[in-house]
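Trainee: dropping a prediction and its sequence here:
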Amino acid sequence: MAKTEREKMEAGEWYSCIDPELESLRTRARAAIHEHNTMAPGRRGNIGPALAGLLGAAPADVVIETPFHCPYGFNIFLGAGVFLNAGCIILDTAKVRMGARTMLGPGVQIYCAEHHLDPVKRREGLEVARPVTIGEDVWIGGGAIVLPGVAIGDRSIVGAGSVVTKDVAPETTVVGNPARYVSRQ
C-alpha cells in the first residue's frame, strides 16, 4: 500500500506539500494561530488555548509571544520554561524539540523543510522534512535562522542574526552567516 504524503513527511522522505490532508492540517493550525495572535493577552495567558492544544508538548510555564507562526504545530515539543519572543516562526514539517529554559529572541526562524533542487519537482511541491533539536538553556538571539536538520547543544548561544547551517556543540557560542564558533562558555 502506498504511503500518504503525511506518512512520507513523517518518515523524512520526499513528499508533496500540495496535498489535501496536509492542507487540512495547516488550516487547523492557522485557526489556532489566529486565536493566539489576536486574543487579548489577559484572556490568552502564555499561549492561546487552541495553540496549546495543537502543540506536541507545551508545559503551562511556556510563553509564546505574538505574533507567532507554524504550519502544523503538532511537531513542536517545548520543555518547561521555554520562551519564544515576538515574531518567531517555526516551520515544523518535522519534529522541533526545545529543551527546558531555552529562549528565542524576536524574529527567530526555525526551518525543517528543504525544497527540491530540481525546479520541476519544486513546482510539484516536493520537499523533505528534517528535524531540529535545541537543547536546554539555549539562547538564540533575535533574527537568527536555524536550518533543517540542525542540532544545538545544551547551554549554547546563537548570536543575533546568525544563520545556523550545521550542528552547534554544547556550551559554545556561534555567530555570523554562516554561524561560526567564537567561544566556549
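Mentor: In hand now; what should we look at? Numbering: from 1, shown residues only.
Trainee: going by C-alpha atoms from here, please, whenever you check contacts or count neighbours.
Mentor: Fine.
Trainee: who touches stretch 167-177?
Mentor: In this structure, residues lying in contact with stretch 167-177 by Cα atoms under 8 Å, 6 or more residues apart in numbering are 150-164, 180-185.
Trainee: repeat that for 10 Å
Mentor: Stretch 167-177 has contacts (Cα atoms under 10 Å, 6 or more residues apart in numbering) with 132-141, 144-147, 149-165, 179-185.
Trainee: cool, and stretch 16-31?
Mentor: Contacts of stretch 16-31 (Cα under 10 Å, 6+ apart): 4-6, 8-9, 32-33, 35-37, 50-51, 54-55, 69-74, 93, 113, 115, 121-128.
Trainee: residues near the nearest residue to Glu136 once chain neighbours are set aside, how many?
Mentor: Nearest non-adjacent residue to Glu136, counting by Cα to Cα, 6 or more residues apart in numbering: Gly99, 4.0 Å away. By the criterion of other Cα atoms under 10 Å, Gly99 has 21 neighbours.
Trainee: and the gap between Gly99 and Ala58?
Mentor: 11 Å (Cα to Cα, to the nearest Å).
Trainee: shared neighbours, the two?
Mentor: Phe77, Leu78, Gly79, Ala80, Gly81, Val82.
Trainee: which parts of the helix or strand where Thr27 lies are buried?
Mentor: Counting by DSSP states H and E, the element that carries Thr27 is helix 20-38. Across helix 20-38, burial judged by 16 or more other Cα atoms under 10 Å covers Leu22, Arg26, Arg28, Ala29, Arg30, Ala32, Ile33, His34, Glu35, His36, Asn37.
Trainee: take a look at this one as well, against the first:
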Amino acid sequence: MESEKEKMIAGKPYLPGGRELSIDRMQAKEVCHDINTLSPREVAKRNKAFKKLFGKTSKRFYIEPPFYCDYGYNIEVGNNFYANHNLVVLDCAKVCIGDNVMIAPNVALYTAGHPIHHQLRNQEIEYALPITIGNNVWIGGNVVVNPGVTIGNNTVIGSGSVLTKDIPSNVIAVGNPCRVLRQITDEDKQYYYKRMKIK
C-alpha cells in the first residue's frame, strides 16, 4: 500500500496531514527558520543549510533570505542560480531549475493544488505536479508559477505574470494568464533595456 508521501511524489491525490509528511514539513520549516535568521554575513553557513535542505544543488548559487518551502528535498537547482528575497517554493512535487537562472523578489513556485469541487477539497485531498525551469531563464518580480508548468531555455518572464501553461524557449512572456509576447533574437544582444544600446 502506497504511503501519502509516495502518492504525493507520484502526482496522485494524497492527504498531506499525515504523520510522515507533517514531520517532513516541520524539518523544512526549521531549516528555513535557521536560514532566515542568520546574519547576512554568514553566507557559507547559509549555503550549507541550503545544501542540507535541497535535493540537489550546484557549486555556485546564491539565495537571498527570506526563503520558504514545504519540503526542500524536491528542489533541484543548477549552476549559477540566483534568487532574490522572498522566494516561496511549494515543492510537494519536483521543482527542477536549470543553470544560469535568475529569480527576482516575491516569486512563488506552486506545485501543490486542490480539487475544484468543494466536497473533495473538504476531504483535504491535495495533488502536486512538477515545475521545470530551463537554462538561462530570468523570472521577474511577483511572478506566480502554477502546478505542472515548464519554462523553456533562454526565456524571460515579465513581472507580475501568472503562469498556468507551459512557456516555450527563447521568448519573452508576460501577463495574467502569461502569454508569449515575442521571440528573443540576436538583435536583442545590442540592448540592455528596451532600445538602449550596449556601447
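Mentor: All right, it came through fine. Keep in mind that this is a model prediction, so the values were computed, not measured.
Trainee: can you give me the TM-score here?
Mentor: Put the two chains on top of each other and the TM-score (TM-score structural alignment, normalised by the length of structure 1) is 0.96; 184 aligned residues with a Cα RMSD of 1.2 Å.
Trainee: quick one on the thing from earlier: contacting residues for the residue nearest to Glu136 of structure 1?
Mentor: Counting by Cα under 10 Å, 6+ apart, Gly99 of structure 1 touches 77-82, 133-138, 153-155.
Trainee: same deal with Tyr110 of structure 2?
Mentor: Contacts for Tyr110 of structure 2 were tallied using Cα under 10 Å, 6+ apart; they are 69, 88-93, 95, 128-131, 144-149.
Trainee: how about Met98 of structure 1, what's its partner in structure 2?
Mentor: Matched by TM-score structural alignment, Met98 of structure 1 corresponds to Ile97 in structure 2.
Trainee: next one: that match relative to Tyr82 of structure 2, how far apart?
Mentor: For Ile97 of structure 2 relative to Tyr82 of structure 2 (Cα to Cα), the value is 11 Å.
Trainee: and Gly55 of structure 2, what does it touch?
Mentor: Gly55 of structure 2 is in contact with Tyr71, Gly72, Tyr73, Asn74, Ile75, Glu76, Val77, Lys94, Val95, Cys96, counting by Cα under 10 Å, 6+ apart.
Trainee: nearest to Ala108 of structure 2 among those residues?
Mentor: Val95 (11.6 Å; Cα to Cα).
Trainee: for Arg182 of structure 2, which three-state class applies?
Mentor: strand (DSSP: H, G, I helix; E, B strand; the rest coil).
Trainee: what's the counterpart of it in structure 1?
Mentor: So Arg182 of structure 2 corresponds to Ser183, using TM-score structural alignment.
Trainee: all helices of structure 2, in order?
Mentor: Assigned by DSSP state H, the helices in structure 2 fall at 4-9, 19-37, 43-53, 118-121.
Trainee: mean deviation (superposed) between the first one and structure 1, please.
Mentor: The reference is to helix 4-9 of structure 2. Aligned to structure 1 and superposed, helix 4-9 of structure 2 gives a mean residue distance of 0.4 Å (mean Cα distance after the TM-score superposition for structure 1).
Trainee: which positions within that helix qualify as buried?
Mentor: Glu4, Lys5, Met8, Ile9.
Trainee: save the residues you listed as a markdown table, and put in distance to Ile103 of structure 2 too.
Mentor: Conversion of the buried residues of helix 4-9 of structure 2 to a markdown table gives the following (distance: Cα to Cα, whole Å):
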| residue | distance to Ile103 of structure 2 |
| --- | --- |
| Glu4 | 31 |
| Lys5 | 28 |
| Met8 | 26 |
| Ile9 | 25 |
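Trainee: quick test: name the residue nearest the centre of structure 2.
Mentor: Leu109 (3.8 Å; Cα atoms, centre = their mean).
Trainee: that older thread, Ile97 and Tyr82 of structure 2: which is more packed in?
Mentor: Using other Cα under 10 Å as the criterion, Ile97 of structure 2 and Tyr82 rank with Ile97 on top: 24 against 19.
Trainee: how far away is the more buried one from Ser58 of structure 2?
Mentor: Ile97 of structure 2 is 11 Å from Ser58 of structure 2, by Cα to Cα.
Trainee: which residue numbers in structure 2 does the helix holding Thr27 of structure 1 align to?
Mentor: Under TM-score structural alignment, helix 20-38 of structure 1 corresponds to residues 19-37 of structure 2.
Trainee: quick one: the matching stretch to structure 1 mean distance?
Mentor: Averaged out, stretch 19-37 of structure 2 is 0.4 Å away (mean Cα distance after the TM-score superposition for structure 1).
Trainee: perfect, I'm done here.
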